[in-house]
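In: Build me a model from this:
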Amino acid sequence: MPEVFPWVRHLTTDELRSFTFELVAALSDAAELDLDSQSEEVIAGWRATARIKADPAEYADARKPTSGDFGPVEVSV
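Out: Next up is the predicted model:
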């Protein structure tokens, strides 16, 4: 996996295992059901996790508890 996705070095062993299982399942669905977007979503989600964990300050900030309502969420299509 590190040869294909170098950013996985920022994931824990358990996270890397989860990413691998999710990616294999998504690629299987892509092959069997012609659902290509799911594998892209798995990769993008785990890459975002690795990006946050790569920066100790950003990771510490992301782990802080939140409270309150942050308002409506806009969904772009």
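In: all contacts plus neighbour counts: C-alpha atoms, from now on.
Out: OK.
In: Helices along the protein, start to end?
Out: Using DSSP state H, the helices of the chain run over residues 13-33, 36-54, 56-62.
In: quick one: the residue of the chain positioned farthest from its centre from Val75, how far?
Out: Using C-alpha atoms, centre = their mean, the residue of the chain lying farthest from its centre is Gly68. It sits 25.1 Å away. According to C-alpha to C-alpha, to the nearest Å, Gly68 and Val75 sit 20 Å apart.
In: Next: Phe21.
Out: From Phe21 across to Val75, the span is 28 Å (C-alpha to C-alpha).
In: who has more neighbours, these two?
Out: Neighbours per residue, other C-alpha atoms under 10 Å: of Phe21 and Val75, the larger number sits with Phe21, 12 against 5.
In: now the other sequence, so there's something to compare against:
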Amino acid sequence: MIARVRHLSAEELRAFTLELVEALSDAAELDVDATTHEVIEGWRATARIKADPAHYAEARKPTSGDFGPVQVSA
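Out: This is a model prediction of the structure:
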């Protein structure tokens, strides 16, 4: 993740840092560490998309219509 943070804006990096600190706090105080992984993976995906100009441009295009049912994992 460290190498990819360069693709995040200063505002995004601050948001990531705050979310990560909150998740780590929950992990330490409440023994709930799944959130930490979710925060890191979510921001890693954001940085990965922003690192590739073609993917980032595609992700920013407006969408319309129904994309079908959403699969929810337990």
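In: quick one on the thing from earlier: how about the residue farthest from the centre of structure 1, what's its match in structure 2?
Out: In structure 2, Gly68 of structure 1 lines up with Gly65, judged by TM-score structural alignment.
In: which residues does its match contact?
Out: Under the criterion of C-alpha atoms under 8 Å, 6 or more residues apart in numbering, the contact list for Gly65 of structure 2 is empty.
In: Equivalent analysis for Leu24 of structure 2, please.
Out: Here Leu24 of structure 2 is in contact with Asp33, Thr36 (C-alpha under 8 Å, 6+ apart).
In: residue in structure 1 matching it?
Out: In structure 1, Leu24 of structure 2 lands on Leu27 (TM-score structural alignment).
In: for Leu8 of structure 2, same thing?
Out: Match for Leu8 of structure 2 (TM-score structural alignment): Leu11.
In: and what of Val39 of structure 2?
Out: By TM-score structural alignment, Val39 of structure 2 lines up with Val42 in structure 1.
In: Name the nearest residue to that match, sequence neighbours excluded.
Out: Distances taken as C-alpha to C-alpha, 6 or more residues apart in numbering put Leu23 closest to Val42 of structure 1, at 6.2 Å, once the chain neighbours are dropped.
In: Correct me if wrong: that neighbour contacts Ser39.
Out: Yes: counting by C-alpha atoms under 8 Å, Leu23 of structure 1 does reach Ser39; the two are 6.1 Å apart.
In: what's the distance between Ala50 of structure 1 and Asp69 of structure 1?
Out: Taken as C-alpha to C-alpha, the span from Ala50 of structure 1 to Asp69 of structure 1 is 27 Å.
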